[in-house]
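1. model the structure of this input:
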Amino acid sequence: MPRIDVAIPNYNYGRFLRGCVESVQNQDVADLRILIIDNASTDDSAIIAREIAASDPRVELCLNTINLGAHASFNRAIDWAESDYFTIVCSDDWLPMGSLRKSVSALDRYPDANLVFGETMFIEDGKSLDHARGTMTSTEQYITGGDFLYSFCETGRSPVRGPMTVVRTAVQKRLGYYRPDLPHTDDMEMWMRFAAAGAVVKLDDVQSIVRIHGANQSAILQNVHHWNVESEAAFEAFFRDHGASLADADLMLRKARRSLSDRAYWCAVSHFLRGDPGVRELINYAIRLHPMSALLPPIGYLWRRPDLISRVKQLFGGRRIADATGSI
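-> All right, here's what the predicted structure looks like:
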């Protein structure tokens, strides 16, 4: 049986599809299967997919005749998977050589770990991928599920800084499908489910490469307030359903809300000092989640940041300070 199944959902990314599939085909993993799921693309994606499958027996196709939405593709992939390990690679992304081998090897070494993730390299569309290679170091970190889940709640965001993880297929099937009601943070909620189910492994290597272009799903969210709202929805959904039976579920949900509130507060300060719009929206959101922030600034949030000094200098220097989600 193949060691890993790789699903590649696609919609109108024919210009990226061949390169994405080739980056998977060229992985140094002895046995793998690939499923291209095309969601009724209107470009030449289906033609390209058929050409790829005709030349490689490892490639299977699921070519939808109507657009069923992204979550239908993700969940179709879960139904299809049957190997030891499983991952979803977006068709506009690319895997550096050795990415899958390192992930599979890590899960082999830690039988109680169900998920492995690494670093993500972001490059602008049109830039050459020739230099985009993983470091392929041997450094890895074993993280208990409880600590991994705590890191979500402590920061109010996912510690996985990209769209890709490799998971144990049997556990994925047990945990179920991605939630269509979380269009932007469905992966975050899924990874919290994995945290509740067992340990994870973090690799210091570049596991995937993400192209930045105007059609990225994350590009639809325009500012930090939208990201906060979507992240809050993921926390609420997880602790209402899969995480409801955890012993300290209420405490962790309160911590997550507080983290989102604190981030919104300091983003409002940053926006105000730069003269950017959205200050009132951010402050109202912060107070809704943590009413005391109307009286006492959440200084603790800044003290917990490892880059405190540089952030404060940038903040009061009026410079823009944001990560990939627009957050302070």
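
2. contacts and neighbour counts: CA atoms only from here.
-> Will do.

3. in three-state terms, how would the residue nearest to P298 when sequence neighbours are not counted be classified?
-> Counting by C-alpha to C-alpha, 6 or more residues apart in numbering, P298 lies nearest to D262, which is 5.9 Å off, once chain neighbours are set aside. Under DSSP: H, G, I helix; E, B strand; the rest coil, D262 falls in the helix class.

4. can you pull the contacts of D262?
-> A286, S293, P298, Y301 (C-alpha atoms under 8 Å, 6 or more residues apart in numbering).

5. repeat for P277
-> Neighbours of P277 in contact, by C-alpha under 8 Å, 6+ apart: H271.

6. and it, that one's in a strand?
-> No: judged by three-state DSSP, P277 forms no part of a strand; its state is coil.

7. for the comparison step, fold the sequence that follows:
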Amino acid sequence: MVVPCYNYGHFLPDCVQGVLRQDGVDVDVLIVDDCSPDGSAAVARQLAEADPRVRVIEHSVNAGHIATYNEGLAAVDGDYVVLLSADDLVTPGSFQRATALLEAHPEVGMVHGFTRTFTDQPPPARTEVKSWTLWPGAEWIARVCRSGGNPVATPEVMLRNDTMRKLGGYDKRAPHAGDFLMWLRAAALGGIGRLNGVDQAYYRVHGKNMHTQQFAGADTDLRGRYQAFEIFFDEDAGGVPDAGALRTAAALAVAREALAIACSLYEAGPSSDDKALAARLVALAEEIYPPAASSRLRQRYGRLAQREAEGKGPLVPRRVSAFNKRVRHHVAWRRWRRSGVESTVKLP
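-> I've put the predicted structure just below:
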């Protein structure tokens, strides 16, 4: 178990204790503190002194998150490995459930489940597995390419250590989507498993991470995701059937999402910052998938922008658009929670 930490010392005890309390498995924890100025290293040392299963690596100079991840992953030698940020948590029984699938299916190199979000106190976790879903790696890659989304959050992932060794860690060329690139590469090496109907981890939402606003950084996120697809298809997709078609499908899906978000920003009544973000998203869509320039979503965006410029507002009242958007989001969320693969944004 690798716990990278930067300025999250006040979260470390809960994070580490949640790992040490995992039943049915032997665990050890490696905390890698990336020269935190908040005293995180001292907290880590206290945890190591209290339990011999905890080790600490302290950086004297800040190395950044990718280097920190990779140093930790290279230093662990168990059969399975989990990377857990110091501000996140695993649920009771998470490791036993994941290892049960991996031990039953040696063809699977990576297993994930469902991650719940929280701010202060995590909600009660579902701990009874309803079923397993197993995908051959190529099938999982195809599903992800057609959706364009990353259906896997980092906290709930468990990898075989020999798979991680073959992957070689996180790619520094993809600082904003390194985990996504990792999942694609893992699927190129073996099957992907999913635990259904159970909560495997908690992701903490707070003011210091990048998910505090619904669309903040959307252009960076989407460009990073597209970049991960491009690196994967350039270097790792030699054995993937129909790789060329899937590469095009991935670019189309990311472009659609960029245009859909741009339209949503105008439907909600855009601020000047929203308008600037929408323009960047449209430019990104047309850059990565040029036919997007003549798509119905692009035309819709043009109409919305024109009406806003004329002071007319959207054709559909904003309260109706907001309601419809909530319904679509809920349906898509339930589908993702059930299937583990996000929906493609459809052209209207």
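
8. circling back: which one in structure 2 is aligned with the residue nearest to P298 of structure 1?
-> Matched by TM-score structural alignment, D262 of structure 1 corresponds to R256 in structure 2.

9. which residue is the nearest non-sequential neighbour of the residue positioned nearest the centre of structure 2?
-> In structure 2, the residue lying closest to the centroid (C-alpha atoms, centre = their mean) is A153, at 3.6 Å. Closest residue in space to A153 of structure 2, ignoring its immediate chain neighbours: T115 at 6.8 Å, by C-alpha to C-alpha, 6+ apart.

10. can you tell me the helix or strand for the alignment partner in structure 1 of that neighbour?
-> Under the alignment defined by TM-score structural alignment, T115 of structure 2 corresponds to T120 in structure 1. Counting by DSSP states H and E, the element that carries T120 of structure 1 is strand 113-124.

11. that strand packs against which elements?
-> helix 99-109, strand 166-168, helix 186-197, strand 199-212 (3 or more C-alpha pairs under 8 Å, 6 or more residues apart in numbering; DSSP states H and E).

12. how about those in TSV, adding mean neighbour count and distance to N228 of structure 1?
-> Listed next are those as TSV, based on neighbours: other C-alpha atoms under 10 Å; distance: least, C-alpha to C-alpha, whole Å:
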stretch	mean neighbour count	distance to N228 of structure 1
helix 99-109	19	30
strand 166-168	25	26
helix 186-197	22	13
strand 199-212	22	21
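
13. so can I have JSON lines of the ones you listed showing distance to R311 of structure 1?
-> JSON lines is the format used below for those (distance: least, C-alpha to C-alpha, whole Å):
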{"stretch": "helix 99-109", "distance to R311 of structure 1": "33"}
{"stretch": "strand 166-168", "distance to R311 of structure 1": "33"}
{"stretch": "helix 186-197", "distance to R311 of structure 1": "26"}
{"stretch": "strand 199-212", "distance to R311 of structure 1": "24"}
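
14. which one, of these, ends up nearest to G243 of structure 1?
-> Closest of these to G243 of structure 1 is helix 186-197, at 7.1 Å (criterion: C-alpha to C-alpha).

15. quick check: the closest one aligns to which part of structure 2?
-> Going by TM-score structural alignment: helix 186-197 of structure 1 matches residues 178-189.

16. thinking again about what came up before, was I right to think the residue nearest to A153 of structure 2 contacts E156?
-> Yes: assessed by C-alpha atoms under 8 Å, T115 of structure 2 is found in contact with E156 at 6.2 Å.

17. identify the contacts common to the two.
-> Q200, A201.

18. please say which of the two ends up with more neighbours.
-> Higher neighbour count among T115 of structure 2 and E156: E156, with 28 against 24, using other C-alpha atoms under 10 Å.
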